[in-house]
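[1] Provided below are the primary sequence and the corresponding predicted coordinates.
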Amino acid sequence: MKVCVLICMVLLSGFIKSGEAQTKPFLVNCGVTSSVNIDGRRWIGDLDTGDNFTLSYPGIAASTPNISEESIYETLYKTARFFTESSNYTFGVDPGNYYLRLHFYPFSFEDNDVSKSLFTIMANNLKLVSGFSVTTEISRKNSYMETLGSNSSSSSLMKEYFVNVNSAELVIEVIPDEGTFAFVNAIEVIPVLSKLFEGSVSKVGENGADNSLNLGERGIETVYRLNVGGPEIKPDRDQDLWRIWESDISYMFTSYAGSEIKNASNITYSSVNDSSVAPLLVYETARTMTNNEVLEKRFNMSWKLEVDPNFDYLVRLHFCELVYDKDNQRVFRIYVNNKTASENFDVFARAGGMNKAYHQDYVDVVSSQIDTLWIQLGPDTAAGATGTDALLNGLEIFKLSRRGDLSRISDRSGSGGKSGGLKSRALWLGIGAGVASIAVIAFLCAMFVRRRNTMAPNKSHPPGWRPFFLHGTFGNSTNNAQGSKFPGGTLTLNGSMATIRTGKYFTLAEMRLATNNFDDSLVIGVGGFGKVYKGEIDDGSLVAIKRAHPQSQQGLREFETEIEMLSKLRHRHLVSMIGFCQEQNEMILVYEYMANGTLRTHLFGSDLPPLTWKQRLDACIGAARGLHYLHTGAERSIIHRDVKTTNILLDENFVAKMADFGLSKTGPALDHTHVSTAVKGSFGYLDPEYFRRQHLTEKSDVYSFGVVLFEVVCARPVINPSLPKDQINLAEWAIRWQRQGSLESIVDPKLRKCYSLDSFKKFGEIAEKCLADEGKNRPTMGEVLWHLEYVLQLHEASLRRNSVEDSFSSTQIPANPDNPEVGNENNADHNLVEGRETVIDLNLGEDEENTRGSSISNGTAGVEEFSQLVHPQGR
């Protein structure tokens, strides 16, 4: 009997030592000696060393009488431990895996200004933060949430890490930078008994064992943990590991892209290994696609997440099929940063049934130039499923250490101490040397140019003229039909060869032939830059040829801006460039001719037949699509800054396209809310907030577009001094009628009430929202676009109900006598009413072909025009 007992004890001892961690949690309230009960757990003071942990240097116990935010951890955040020299928290633990949570609530104490606190924290040999400023990190996070449209802000910060301990101790080392101090409010050390992270995960977009990562060898930081389609889950409802699951709504690219669903049925885990991956509450709610019956079924649900560049990220997606009871009912694709992570993803099949909780891991490598991680789910039309839909229950993003380091690059570069001082001095010496080198190079370049001009005065450029090839806009042509190239390629200002060239290279002789030697009878537009000619190139295509005036500086900056924008933008509803000419001091751009001119000419001031209500809606929708792409289709948004009806052009099928990017401006960086810049634009369309504060945002375009919407309804100039005082400004006049519910009283009489009243009222509501005095109260362009699609849907539904579509067409003066419905029923884009998510994500998630900011066309390759191309008055 004794032998059996002894054997059992030995086996148990071996199991404990070789198995999972058996340590109880450590919950430490820093800056106090007594214990306190919070959220049902006992937190001990950090000077109470009788509970298997020690503090090597006590530092200073600090406290504050109150805090500025409501939190379950309010008691913890009122106290902190301040350190002016390195100190270690040492916990006696069994080898195993642990969640380590560090709580920070910055408050100044005595002479210690918390905003000047900088420090490093190590967990055994893993660097968690370096040169870390709590106040800067909180400010950065709040600023990011503000850019997402969230009103929530926080004064506290919690950092969570997953660490593997191979010894009997977990040492948390707090190291203040030289001349400053460190602090911490609370520490959690939670043993993880199940295998949350193990094995290898392949990188997204790469195949083969060589491209997988071993998670067991990496330190892990939790960046996001989201309950998709449900409310926030508090720590006490995830009692195994006491995790916080945020609601995902703030992180969605558009909140209307996915509908929330829930199921009260009994949910079980698909595998015993999943039992601690997430609480069952996460799987009881989900988000599915709002409207999946749209054009080409290419829209996605998208989550936009800010991350630190130059790290690997583990993306963990949680799934549970709550609706379908058999496979092949919901099949979709998963994209991570616009790369396909999974095709033919069927939750039912993978989880093994309905109401089965399941998770899937992916790893993506984020380069040093990217600070955003996009997670997208969209239908897989090739799968042949009954429905084209997608579903997600939960989302987690984890940062993986590199060479034992999890700290941000900005943190590391900002670290102090002796090494920081040396690095700083080295940095300044390097900068000084660089400035000196640049000065020498600039001097040599100036001498070279002066010498060249002296030697060849007859070839010098006229005053104010700078050929655009000097600005590196174009490189070697790859599609020159005749094989002609600029000799030796194209030089940039720094002497390197440019690598970006858009369109075909035309010779000056070809340009003269296309325009009958620039015959003034072919001029279709004039601007500060020069003239625009209607021409015909050698293949018989009609084109618009924009020729800058070599003797004029006026418009040159706008011309160069337009070149820059068009070199990186491609979209069905944006102007596209066919080619260019750079020869004999000429600066010429070539575009496809836009047969139906500007939207304004079809509204008033011409003999053209009036547009139908549907044609006007189509034009507004097309323009909104173009603007939405500008605002969201690149890593940094682009603000048009001159939205008006003369800059909305119509092709032969009346497809609307945005033109004239001469005033466009790159939008604010992620940590800014606006761009401070001088006011430019057109009177009548100008955002009053931008005018008052010189703060430019995407909402400035939204305001201008709201004026366009009223102009489309009323068909009159936006500024008309000949009218009574209260009618001079269209926006002010129309908004008064709209708020009285009487916008129909001032509608264009040529419409003759041939429109759905419901759609007209909804249209007026959209325009009114766009003209909100403050930008924060205006919708995004994506939301405007969705509502316009809905307006069109209301109108078409009304036509179907009343069966009067034929009579409606016959009562209108057709836009084209030979084909009254040209550009409408003949254009599939305009017949299909898209859901909001269609508009939002049409250009995302199609692998490298549709990456954000790509120069590849999104949709049918449309080629558009400037307002000056068809309007003699120009800007």
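    Received the coordinates, thanks.

[2] Only C-alpha atoms from now on, for both contacts and neighbour counts.
    Noted.

[3] Next up, the contacts around residue 369.
    Contact analysis of residue 369 by C-alpha atoms under 8 Å, 6 or more residues apart in numbering lists 309-310.

[4] if you skip the residues just before and after it, what's nearest to residue 323?
    Nearest in space to residue 323, with sequence neighbours left out and distances taken as C-alpha to C-alpha, 6 or more residues apart in numbering, is residue 354 at 7.4 Å.

[5] To which secondary structure element is that neighbour assigned?
    Using DSSP states H and E, residue 354 falls within no helix or strand.

[6] try this one next to it:
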Amino acid sequence: MLQKSDSLYLQTVIVSLLHGQMNPKQRCLFRLSILTIYCFSFFFHHWTLVSASNASAPYPPTDEILLDTGSSGNSTGDDGRPWSGDNGSKFAPSPQSKEATLADPRSAIGVPYSTARFSRSRFTYTFPVTDGPKFVRLYFYPTSYSELEGSKALFSVSSGPYTLLANFSGYLTAEGPNNASREFCINVKKEDQVLHVTFTPSSSNDSYAFVNGIEIFSMPLNLYYAAEDREVPYVGQTTNYPIESSTALETVYRLNVGGPSIKATDDSGLFRVWSIDDDYVKGESAPNLSPPGVRIKYTQDTPAYVAPQEVYLTSRSLGRNRVRNRQNNLTWILPVDLGFMYLVRLHFCETNPKIVDVSDRQFTIYIDRQMVDNAFDVIALSKGNSIPVFKDYAVRIESTGSKC
């Protein structure tokens, strides 16, 4: 067994909003803490995908739509991905809305941000797609379009029964004239095979809605959903929380702990963006790299498209001081909105070659100041070294009480 002086590690964090009852948006500090037991190491990862095919095979999407709204013809984004304009295409919105090109395209960040679709009235995009879960990514560049001021853009976005964004201000979200994006997960029913995305301006007379780009990308069935509804531990409750096929999710955070940000094109096939965790981790910790030569052993339960290898090879550490580790936690504080359910997915991968047996390394996990695992053991869950695994939790951030 490893001596009790080892360090504590964390790798990645994913927090997703479970769309349901919409409450007034207040802000709360969501806490995620890791406390070592016997000062063993810990690895944390974000959301996962599962495949029934070869574990190393890339995921072949059944639907991949990149719509450059407000433009005509084809164009290429800065990342090399091909985008299609919506003018005159089968995806053109209904009723017809206006398109705009930035007066100074150099002020934008390239496709799809140099053109926009906007209107003072409601407009809807209709996408024929296959059934199953999809990523829906919306891209916004808040600026003035024609006679419309960027600060006047205030609108809601819906898809079927789901309100994806309510009273959304791209200008405030991007904190001024910068680009912003939002990512959602929606499961399309077999009897529908169509995805509607509707933009509705606020009721004030001078408000309008706009969008610069829309991306529809299919995902593996078992990324969040399953053929049958599944349940995950419900923080603070004795019962589990169901993740149903009718559940929609919004990505709130996807953090690569201890490592650099990862661009969509450097992801493992699903074009996700991974952010650094520097702004959220509290207390003293140091980034760590796995030992040289470590090879991540993907499995059928956690295939290669779950996350790029770079995610699993970086972490944070409290160091090897046994006394100090027993007195400190690794804590991430994430601002979230009150009154919502959140899905927290933690990914783990033990890469220390000295840790191969159950109980070699254990730690305690707290979510929102509540203990969810008092002796978490990566090897017990993964059945081996360098094998990635994940654990899901559902937590409700209340508008009252002492949790915030």
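    Good, I have the coordinates. Everything numeric in this text was worked out from a predicted model, so none of it was measured.

[7] Compute the number of surrounding residues for the residue nearest to residue 323 of structure 1.
    Using other C-alpha atoms under 10 Å, residue 354 of structure 1 is surrounded by 21 other residues.

[8] isn't there a strand covering residue 625 of structure 1?
    No: applying DSSP: H, G, I helix; E, B strand; the rest coil, one finds residue 625 of structure 1 to be helix, outside a strand.

[9] Next, find the distance separating it from residue 361 of structure 1.
    34 Å (C-alpha to C-alpha, to the nearest Å).

[10] Repeat that for residue 316 of structure 1.
    Residue 316 of structure 1 sits 5 Å away from residue 361 of structure 1, taking C-alpha to C-alpha as the criterion.

[11] Over to residue 214 of structure 1?
    Here residue 214 of structure 1 is placed at a distance of 12 Å from residue 361 of structure 1 (C-alpha to C-alpha).

[12] okay, the two: which has more neighbours?
    Neighbour totals were compared for residue 214 of structure 1 and residue 361, and residue 361 leads with 18 against 12 (other C-alpha under 10 Å).

[13] Now check structure 2 for the residue matching that one.
    By TM-score structural alignment, residue 361 of structure 1 lines up with residue 392 in structure 2.

[14] how much space between that match and residue 273 of structure 2?
    Distance, residue 392 of structure 2 to residue 273 of structure 2, using C-alpha to C-alpha: 20 Å.

[15] In structure 1, what residue corresponds to residue 157 of structure 2?
    By TM-score structural alignment, residue 157 of structure 2 lines up with residue 121.

[16] Its match: which element?
    Assigned by DSSP H and E, residue 121 of structure 1 falls within strand 119-123.

[17] once aligned to structure 2, how far is that strand on average?
    Taken against structure 2, strand 119-123 of structure 1 registers an average deviation of 0.9 Å after superposition, with mean C-alpha distance after the TM-score superposition for structure 1.

[18] Can you spell out which helices and strands pack onto that strand?
    strand 126-132, strand 169-176 (3 or more C-alpha pairs under 8 Å, 6 or more residues apart in numbering; DSSP states H and E).

[19] Just tell me the aligned range of the longest one in structure 2.
    The aligned range for strand 169-176 of structure 1 in structure 2 is 194-201, by TM-score structural alignment.

[20] ranges for the strands of the stretch 101-250 of structure 2?
    With DSSP state E, counting those that start in this stretch, the ranges of strands along the stretch 101-250 of structure 2 come out as 115-119, 123-128, 132-140, 155-159, 162-168, 180-188, 194-201, 209-211, 213-218, 230-233, 240-243, 248-256.

[21] chain center to the third one, what's the gap?
    Relative to the centre of its chain, strand 132-140 of structure 2 is centred 11 Å away, using C-alpha atoms, centre = their mean, to the nearest Å.

[22] That one vs strand 155-159, what angle?
    Between strand 132-140 of structure 2 and strand 155-159, the angle comes out at 160 degrees (axes from the mean of the first three to the mean of the last three C-alpha atoms, to 10 degrees).

[23] Quick one: the residues in structure 1 that strand 132-140 of structure 2 pairs up with.
    Here strand 132-140 of structure 2 aligns to structure 1 at residues 96-104, judged by TM-score structural alignment.

[24] mean per-residue distance, that stretch to structure 2?
    Averaged out, stretch 96-104 of structure 1 is 0.4 Å away (mean C-alpha distance after the TM-score superposition for structure 1).

[25] what does stretch 590-602 of structure 1 correspond to over in structure 2?
    Under TM-score structural alignment, there is no match for stretch 590-602 of structure 1 anywhere in structure 2.

[26] looking at the strands of the stretch 101-250 of structure 2, which is buried most?
    Highest mean neighbour count of those: strand 209-211, a mean of 26 (counted as mean count of other C-alpha atoms under 10 Å).

[27] contacting residues around that one?
    For strand 209-211 of structure 2, the external contacting residues (C-alpha under 8 Å, 6+ apart) are 69, 116-122, 138-141, 153-156, 199-201.

[28] what's the offset of that strand from the middle of its chain?
    Relative to the centre of its chain, strand 209-211 of structure 2 is centred 22 Å away, using C-alpha atoms, centre = their mean.

[29] And for stretch 375-391 of structure 2?
    Per C-alpha atoms, centre = their mean, the centroid offset for stretch 375-391 of structure 2 relative to its chain is 22 Å.

[30] same question, stretch 152-169 of structure 2
    Relative to the centre of its chain, stretch 152-169 of structure 2 is centred 19 Å away, using C-alpha atoms, centre = their mean.

[31] what's next to that stretch, contact-wise?
    Residues outside stretch 152-169 of structure 2 that contact it (C-alpha under 8 Å, 6+ apart) are 19-20, 142, 151, 170-171, 184, 195-202, 206-210, 248, 250.

[32] One more pass at 6 Å, please.
    Under the contact criterion C-alpha atoms under 6 Å, 6 or more residues apart in numbering, stretch 152-169 of structure 2 has outside partners 196-202, 207-209.

[33] In structure 1, what residue corresponds to residue 105 of structure 2?
    If you follow residue 105 of structure 2 across to structure 1 using TM-score structural alignment, you land on residue 66.
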